[in-house]
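Asker: What follows is a predicted protein model with its sequence.
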Amino acid sequence: MRHSHGRTTEPARRGPDEHSLGATVTTARTRIVGARTGLVADAVVAVVRLWRTTLGVVSRGIAATSAVVTPLGWVVAALVPLALLGGYAWGWQELVVAGVVGASLALVALLYVVGSRRWTVELTPPPQRVAVGDPAQASILVRNDSVRRSFGTVVDLPVGTSVVPVPVPGLAARGQALRSVAIPTDRRGRLTLGPVRTVRADPIGLVRRERLWTAAAEFIVHPRTIDIPSTSSGLVRDLEGQPTRDLTSSDLAFHALREYMPGDERRHIHWKSTAKTGTFMVRQFEQTRRSHLVVALSIASIDFGSDAEFELAVSVTGSLGARAIRDAREVSVVVSAITPEFAKRAVLAVESLPTLTPNRLLDALAVVEHSPSALGILDTSRLAGESARGISVAFLVVGSTVTASRLRTAAASFPPAVEVVALQCDPDHVPGRRRLGAFTVLTLGSLHDLRHAMRGGDS
């Protein structure tokens, strides 16, 4: 466009109009009636909205009813109208009576789940970690937030796969009750406590209403362990700093003097001896052994005669590993791998347990179980020797069914420089110590025998 002043201007750009913008938006209305307007279109949309709202209400009602009505309740709900209709249609008074009784039972059952309690429930779990046999208690605080007195009831506390019922008395308005619950610790494992729940149900079992009041908490029962002597003394005194028969040109343990050879470091020349002999003499050292412990636990069922033997073996493994971790030793704790039930071939591997802290190790041992499809001590020893380098001492923890010949084969899986100690757990056997060739076998009848066995290395 040209103006009188001689300047040319462009026409103003217009944005998209309202109609073009609306055409790009897809809504529920456009999916139903498109761009149509008018009373008919509005009526169709209103009917669809009403249908969807009704369907949502019915769906929520069915879901809520399904959460309350038991399978027996659904059977009664289906049979009652059939009995009433059939009784009236065929003149069978017995069916009519049965239908009336069923309907009456259903109405009475509903009274058990109608209404709700205004409660505040708090669950205080025990310390997260305890040892087998140690006492552990959880506490449940129930507070009545209503202005009316509440009736006595029972709250359920799930503990693992079991449920502990906790009676709660009637509470006055704004009153509260504190209840303690003993947590069973007779077996190690990782348990889930809670959530605390209340269950309201009729005596016949037609309806059942469950309400959760708290969150769940984790609880770990560690294997029983015992404090044993430091790994730098006793039976394993040949660890860090103990010289071996391997000679080296640089270490801590002095061995002898020898003539200088090309390639020797000049800093190892012994000048006093050189002056006496007129020949360069250098120091020679014995290589010191580094403290890398390996504790290998077989979890093959064939290696144990009873569950008591296996539990003792787990406790022995935990005691050795925890002691080495507290001594700041380099330690590897391994258990044999389990082959899945339908696997085509055996899983040839070992599982390394965490050894960052004693608690991390005991957490892992809390869930270890023996299995008939786990690798035996022979494969476990071989794989443990291959997976860890620089091993100085290897502990093989087994049960009473492992023969001396199998132990000898397992010990031979490690290099000759590794000292192998087999710990055979047998509660029915007298504790003892014997030497089989190049390795030691310790028979343990109880966990306390481990402490004496580790001290016995000093003699």
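Answerer: Looks like it came in fine.
Asker: CA only for contacts and neighbour counts going forward, please
Answerer: OK.
Asker: Helices along this structure, start to end?
Answerer: 18-22, 28-33, 39-68, 71-90, 93-113, 271-277, 307-326, 358-365, 377-387, 404-411, 447-455 (DSSP state H).
Asker: putting a second one here so we can go through both:
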Amino acid sequence: MHPKRYAARTASGIRQRHHFEGPVSAGPLRGSIDLRRLREYVPGDEVRHVHWKASARAGRLMVREYVDPDQPRLQVLLDTRTSVLTAEQFDTAVSVAASVLVVAAQYGQRLRLTTPCGTDHDVQSVSDLLDELATVEQSATTANLLESLPLTRDGGALVVLTGDALDLPSLKSSYRPVVYIDVTHEQSALHTAAGVHLIHADNAQNAVDAWNAVPA
């Protein structure tokens, strides 16, 4: 069963997306220089993007799907450690992750989901994302949460869902903005300190409400 979702807004304050023909507002981009995946041809796709070798292997037309290298990126780091989150708190974190990621996917943002128990991949579609979150499980690993985080200089946003105390200001040079969502608190609040937005939440709805209030 897919995790419950709440009405969330897209991440704000990250780099403006551009296409070779100028700035764009929303929706997935086509025809730029970064190859995202191969997918089945649909009417309206450009013939020049057909991958003939893959089409021959699959027995149907397959095309290359490209994305804008300046398209906003959203990295979500979901804590799966049983030493940090109870089962109920973990369910809350998964619901918040689903709420934030799905709306970002619908607006064409490039997404990456990472956990300390081995999950680390780009999200290709909303259905793939929800399937992944429906099956992700907690782990007894004691790995450092931030060690599983890929460092980047692309200006993407970072959302960390945990209850652990972390040195988040050190990540500001790699991600913008950085949003820390602590799902272990008994009261909900939003603070900004050292350039990091801190959300303390006692349930998923309040966490998403606070996320929606994060300033650009």
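Answerer: In hand now; what should we look at? Quantities reported herein were computed from a predicted structural model and do not represent experimental measurements.
Asker: After superposition, what's the TM-score here?
Answerer: Scored against TM-score structural alignment, normalised by the length of the second structure, the superposed chains reach a TM-score of 0.67; 166 aligned residues with a C-alpha RMSD of 2.5 Å.
Asker: Which one of the helices of the first structure lies nearest to Ala201 of the first structure?
Answerer: helix 93-113 (6.1 Å; C-alpha to C-alpha).
Asker: just checking, what packs against that closest one?
Answerer: helix 71-90, strand 197-201 (3 or more C-alpha pairs under 8 Å, 6 or more residues apart in numbering; DSSP states H and E).
Asker: Tell me which of the helices of the first structure is the most buried.
Answerer: Most buried of the helices of the first structure, by mean neighbour count (mean count of other C-alpha atoms under 10 Å): helix 307-326, with a mean of 23.
Asker: corresponding residues in the second structure for that helix?
Answerer: The alignment of helix 307-326 of the first structure onto the second structure (TM-score structural alignment) covers residues 87-106.
Asker: returning to what we had before: including distance to His255 of the first structure, could the helices of the first structure go into JSON lines?
Answerer: Formatted as JSON lines, the helices of the first structure follow (distance: least, C-alpha to C-alpha, whole Å):
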{"stretch": "helix 18-22", "distance to His255 of the first structure": "93"}
{"stretch": "helix 28-33", "distance to His255 of the first structure": "91"}
{"stretch": "helix 39-68", "distance to His255 of the first structure": "81"}
{"stretch": "helix 71-90", "distance to His255 of the first structure": "84"}
{"stretch": "helix 93-113", "distance to His255 of the first structure": "87"}
{"stretch": "helix 271-277", "distance to His255 of the first structure": "15"}
{"stretch": "helix 307-326", "distance to His255 of the first structure": "29"}
{"stretch": "helix 358-365", "distance to His255 of the first structure": "38"}
{"stretch": "helix 377-387", "distance to His255 of the first structure": "30"}
{"stretch": "helix 404-411", "distance to His255 of the first structure": "30"}
{"stretch": "helix 447-455", "distance to His255 of the first structure": "29"}
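Asker: Those: which one's closest to Ser336 of the first structure?
Answerer: When the helices of the first structure are compared by C-alpha to C-alpha, helix 377-387 sits nearest Ser336 of the first structure, at 5.5 Å.
Asker: Kindly reformat the helices and strands packed on helix 93-113 of the first structure as a markdown table and extend each row with distance to Val335 of the first structure.
Answerer: Listed next are these as a markdown table, based on distance: least, C-alpha to C-alpha, whole Å:
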| stretch | distance to Val335 of the first structure |
| --- | --- |
| helix 71-90 | 45 |
| strand 197-201 | 38 |
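Asker: List the contacts of Gln71 of the second structure.
Answerer: If you count contacts by C-alpha atoms under 8 Å, 6 or more residues apart in numbering, Gln71 of the second structure has them with 15-18, 109-110.
Asker: Could you report the distance from the residue lying farthest from the centre of the second structure to Arg37 of the second structure?
Answerer: Centroid-distance maximum for the second structure: Ala56 at 33.4 Å, with C-alpha atoms, centre = their mean. Distance of Ala56 of the second structure to Arg37 of the second structure, given as C-alpha to C-alpha, to the nearest Å: 17 Å.
Asker: same thing with Leu85 of the second structure?
Answerer: Distance from Leu85 of the second structure to Arg37 of the second structure, by C-alpha to C-alpha: 34 Å.
Asker: Need the counterpart of Val155 of the first structure in the second structure.
Answerer: Checking TM-score structural alignment: Val155 of the first structure goes with nothing.
Asker: State the number of residues packed around Val155 of the first structure.
Answerer: If you count neighbours by other C-alpha atoms under 10 Å, Val155 of the first structure ends up with 23.
Asker: counterpart of the residue farthest from the centre of the second structure in the first structure?
Answerer: So, by TM-score structural alignment, Ala56 of the second structure is left unmatched.
Asker: State whether Ala56 of the second structure is indeed within a strand.
Answerer: No - looking at Ala56 of the second structure with DSSP: H, G, I helix; E, B strand; the rest coil, it is helix, so not inside a strand.
Asker: contacting residues around it?
Answerer: Applying C-alpha under 8 Å, 6+ apart, no residues qualify as near Ala56 of the second structure.
Asker: Roughly how far does it sit from Asp91 of the second structure?
Answerer: Ala56 of the second structure is 43 Å from Asp91 of the second structure, by C-alpha to C-alpha.
Asker: now do Val136 of the second structure
Answerer: From Val136 of the second structure to Asp91 of the second structure the distance is 10 Å (C-alpha to C-alpha).
Asker: With Val100 of the second structure instead?
Answerer: Counting by C-alpha to C-alpha - Val100 of the second structure and Asp91 of the second structure are separated by 14 Å.
Asker: Give the aligned range of stretch 168-183 of the first structure in the second structure.
Answerer: Using TM-score structural alignment, stretch 168-183 of the first structure finds no match anywhere in the second structure.
Asker: what about the residue nearest to Leu212 of the first structure when sequence neighbours are not counted, how many neighbours?
Answerer: Leaving aside its chain neighbours, Leu212 of the first structure sits nearest to Arg197 (4.4 Å; criterion: C-alpha to C-alpha, 6 or more residues apart in numbering). Residue neighbour count, defined by other C-alpha under 10 Å, stands at 18 for Arg197 of the first structure.
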